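>>> I would like to see how this sequence folds:
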Amino acid sequence: MPLAADVAHADLLRALENERTLNALLRVAVRNEPLDVLLEECLDVLLSVSWLSVLPKGGIFLADSERGELRLAAHRNLPPPLLGSCARVPFGHCLCGRAALAGQILHAACVDHRHEVRYAGMQPHGHYNVPIRDGERVLGVIVLYLPEGHPADPRELAFLGAVADILALVIRHRRTVEELERVCAELAVAATTDPLTGLFNRRAFVARLAEAWAEAERLGHPLALVLLDLDRFKEINDTFGHEAGDRVLQHTARLLRARARRYDVPARIGGEEFALLLPGAGRAQGVRAAERLRADLEGTPVDIDSAGVRVTASFGVAAHPTAEDPQELMRRADRALYAAKRAGRNRVEAA
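As a prediction, this is how the structure comes out:
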């Protein structure tokens, strides 16, 4: 029979290892990596606990409440047949699904009737199935393998409950970070994109013009700017309504995007005014690009109220290095555009 001092010493060592393990899991929680990667690391930490009577294999499932099933997100040393059969497990199916449904730790000392997934060559074993809970909501399940016949140990159950609490923190934290990243990405798109056409808005275009100008200055490369303004757009709105006007704007944006090269920058910079920045293109190339766009627009009527409405635009072209700065380039292209308007519309003028 062990001496009381030996028991106390073993308890102390166990408590110290438990604390180190929980601290290691907390350090994983704050790392900026995909959730499945974090769960793999958590599983490795858990399987390394020396006093737990678990076999060196297991898995962590994440719950998909909408589909009513568990998804295997992390695993170690599981046989290939099991990986296929347990990739997704319905709630209430097998031990892990039952633990998810019950929200309580389930123990099995052997392969009993609750083991609904079986495969050739499966070795005798037992299980701990530990739900990961956020209040009443189950976020996932930890599945650990036990030697056959191993009883439920209250110390192991208490420790695994503490581990599950930290894994709930890992999952909540990572999902919060991912949601914030998604919202930030959407806000970034909204801040730079015209919602009607999907093109860059004026603010984003001006920023990219400044970048392209700086690169053209540094490398001595040409840079062309095309501005276009739809002719008599107000008449379209007044005659057919604003919904028809929106369709004309979207039609123009599609043509502009189709004509743009991979590194060109198309944008909607005003009500019916668009821009196309052409890095590496000089004045003559800018004029040719504008003329192609003008012909495209004139030659593809917009279907409005079952009628093909002809739309045209006036174009102005300016190029680096004929201007002193990006603002002057915009002004020169704008003056050329209004020269095209004065000359009768549906034409291209260059500064």
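>>> For the rest of this, base every contact and every neighbour count on C-alpha atoms.
Fine.
>>> how about the strands in this protein?
Using DSSP state E, the strands found in the chain span residues 58-64, 69-76, 88-90, 106-108, 126-134, 137-146, 223-230, 265-268, 273-279, 302-304, 307-309, 313-320, 348-350.
>>> Deepest-packed of these, please.
Of all these, strand 313-320 has the most neighbours on average by mean count of other Cα atoms under 10 Å, namely a mean of 29.
>>> okay, the angle between that one and strand 273-279?
30 degrees (axes from the mean of the first three to the mean of the last three Cα atoms, to 10 degrees).
>>> ok and strand 313-320 relative to strand 223-230, angle-wise?
Going by the same axes, to 10 degrees, strand 313-320 makes 160 degrees with strand 223-230.
>>> Residues touching strand 313-320, excluding its own?
213, 216, 222-231, 282-283, 286-287, 290, 294, 297-298, 329-330, 332-341, 345-351 (Cα atoms under 8 Å, 6 or more residues apart in numbering).
>>> Could you also give me the structure for this second sequence? I'd like to compare it with the first:
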Amino acid sequence: MRASSDRSDTDDLKKLKPGSSIFARQLRCGLLVASLLGVLIILYQGIADYLSLREDYESTNARVINEIRAVSKTMLVEKNAELARTVANSAMFERSVMSVRLIDLDGNVIAAQHRDETILSQSIWSELLFDGVVSHSLPIYAPAVGMTKGPIVGQLQISFSPQVYISLLYDRIKASFIGVLIFAVAMTFAAVGVTYFIVTKPLLELITYMVRVNPADASKPLPLPPPHRHDDEIQMLGSSLIGLLALIRSKVHRIANVTEELKAANLTLETRVEQRTRELNSAIEKLERLAATDPLTGIANRRTLMGRLKNAIAVWKRRGTRVGLIIVDLDHFKVLNDTYGHQIGDTVLKSITAVFNRVLRETDLVARLGGEEFAVLLSDEDEKGALVVAERLRAEISRDVVHVDDMTISYTASLGIACLPARDDFDKGDGEGMEGVLRQAREVENIIDALYSLADKALYQAKEKGRNRCELMVPSADFLHGTD
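A predicted model of the protein is given here:
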């Protein structure tokens, strides 16, 4: 993953060289400034060339006129046509001369020369800059005698075209433009190139260094920034950068330490919370056990029995499954306590609990109701089965003995049994004498009270009939109609 990131950073840096954004902006700005300066230089040079050429044009025209007039005096007096033609031809050597005519006093044209207009085609610039084609008609005087001006002997008609100077001005401006352009571009590239090697390249090297250095990796020392030979701003930037990276590494290391401390603290806190949770769950379980069991014998208490009995009767109402209840009461337990002491009585209670655990099934529930009274909840057991279980319990209890010091103590118990029969057995019962007792038992709580009352009555009968025996009370089937 790190190698992929390095390759991506390197590719990004390659895009910056040499056409980095700074380099490109320098080049664009340099070319723009050079172009503006070039335009100003060309404009200045063009104006200077124009003024110089215009002055040259006007002075040349004046010189040609003066030369022709000076030579033509004698020629017109002597009417020398050959000389006149020679003068006219010589005037045409000036490329700005369009035409020359020498005329005597009689109006005869002695000599005339005319340049083809296609050779010097006029342009709009000749009108704007040099006033276009200029024609002059000047008198020619005879040679002066003393201080007296000679008479007029003829006329000079001459016209000038500035087109040749326009072409010359164009050539000069063109040459200036090309020269200035080459110079400006060369200077721009030179300046930008120097700036690139002085500023841009060192900055790119610093950027490359900054991208490749991982300040968070404390396993490696921080490398020095690229060497820079000059003690300038870039050198200061490199020094500041290494200091900044060192500061970042210090902060990252500190953050890592704080993170580890937080993780350790969280782990300790989680361990402590988990320990406290286990202790709390253990305490809750202990409290639940204490709330659900008898502290002396370790079996269920009255509260647990009533909860299980309520659930069993609710299932019986929906499905018609049998429910049986046996109440067990130790015979003459008060006498036993008074004779041997409460400690021996507690030992007897623990011993009878062991008998319950040996005889009863895992699905049956035995609970201590208080004192010497116990109750057994039988699941899906009819009257015969409940009576068999009760008789087995009675027999085992009567055979059980408790050894204390040199004494052997035996004890007995009386058992009262009551059952809620299955729906198939509703119409088999005949307990008409109990119908009045159970007639109002419609809700689960009422059925519990009624069932317990039946078992308690059966226990009372067992006590009345001599103890150490089992008695069964069967409810009337008519009572069960309408309890759903």
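>>> Next, the TM-score between them, please.
TM-score of the superposed chains, computed with TM-score structural alignment, normalised by the length of the first structure, equals 0.56; 213 aligned residues with a Cα RMSD of 2.6 Å.
>>> thinking again about what came up before, nearest to residue 97 of the first structure, out of the strands of the first structure?
Nearest to residue 97 of the first structure among those is strand 88-90; the distance by Cα to Cα comes to 6.0 Å.
>>> In the second structure, which residues correspond to that closest one?
The counterpart of strand 88-90 of the first structure in the second structure, using TM-score structural alignment, is absent.
>>> before we move on, what about stretch 293-301 of the first structure?
The aligned range for stretch 293-301 of the first structure in the second structure is 393-401, by TM-score structural alignment.
>>> Can you tell me what sits against the matching stretch?
Looking at what lies outside stretch 393-401 of the second structure - Cα under 8 Å, 6+ apart - the contacts are 351-352, 355-356, 359, 408-415, 468-470.
>>> Can you tell me which of the residues you listed comes closest to residue 101 of the second structure?
Nearest to residue 101 of the second structure, judged by Cα to Cα, of the contacts of stretch 393-401 of the second structure is residue 356 at 162.6 Å.
>>> Tell me, how many residues neighbour the aligned partner of the closest one in the first structure?
By TM-score structural alignment, residue 356 of the second structure lines up with residue 256 in the first structure. Counted with other Cα atoms under 10 Å, residues neighbouring residue 256 of the first structure total 24.
>>> try residue 256 of the second structure
The number of residues near residue 256 of the second structure, taken as other Cα under 10 Å, comes to 13.
>>> picking up where we left off before, would you mark the buried spots in the match of stretch 293-301 of the first structure?
Neighbour-count burial for stretch 393-401 of the second structure, with 16 or more other Cα atoms under 10 Å as criterion, is recorded at 393, 394, 396, 397, 400, 401.
>>> Make JSON lines out of the residues you listed and add distance to residue 174 of the second structure.
Shown next, in JSON lines, are those (distance: Cα to Cα, whole Å):
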{"residue": "393", "distance to residue 174 of the second structure": "134"}
{"residue": "394", "distance to residue 174 of the second structure": "138"}
{"residue": "396", "distance to residue 174 of the second structure": "137"}
{"residue": "397", "distance to residue 174 of the second structure": "137"}
{"residue": "400", "distance to residue 174 of the second structure": "138"}
{"residue": "401", "distance to residue 174 of the second structure": "139"}
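>>> Residue 143 of the first structure: what's its closest spatial neighbour, skipping adjacent residues?
Nearest in space to residue 143 of the first structure, with sequence neighbours left out and distances taken as Cα to Cα, 6 or more residues apart in numbering, is residue 129 at 4.7 Å.
>>> what's the one you found in contact with, if anything?
Counted by Cα under 8 Å, 6+ apart, residue 129 of the first structure has contacts 95, 96, 99, 105, 106, 107, 141, 142, 143, 144.
>>> Over to residue 46 of the first structure?
residue 21.
>>> Please pull up the equivalent of it in the second structure.
So residue 46 of the first structure corresponds to nothing, using TM-score structural alignment.
>>> What is the nearest of the contacts of residue 129 of the first structure to residue 9 of the first structure?
Residue 9 of the first structure lies nearest to residue 144 out of these, by Cα to Cα, at 26.8 Å.
>>> That closest one and residue 108 touch, don't they?
No: Residue 144 of the first structure is beyond contact range of residue 108, at 10.5 Å (criterion: Cα atoms under 8 Å).
>>> Give me the common contacts of those two.
127, 128.
>>> where along the stretch 1-150 of the second structure do the helices fall?
Ranges of helices within the stretch 1-150 of the second structure are 2-16, 21-78, 81-91, 124-130, based on DSSP state H, counting those that start in this stretch.
>>> nope, the stretch 201-350 of the second structure is what I meant
Using DSSP H, counting those that start in this stretch, helices in the stretch 201-350 of the second structure cover 201-212, 233-292, 302-319, 333-340, 342-359.
>>> From the contact counts, what lies against the first one?
Read it as helix 201-212 of the second structure. helix 2-16, helix 233-292 (3 or more Cα pairs under 8 Å, 6 or more residues apart in numbering; DSSP states H and E).
>>> Of all the residues in the shortest one, which ones are buried?
Applying a neighbour-count criterion of 16+ other Cα under 10 Å, the buried positions in helix 2-16 of the second structure are 13, 16.
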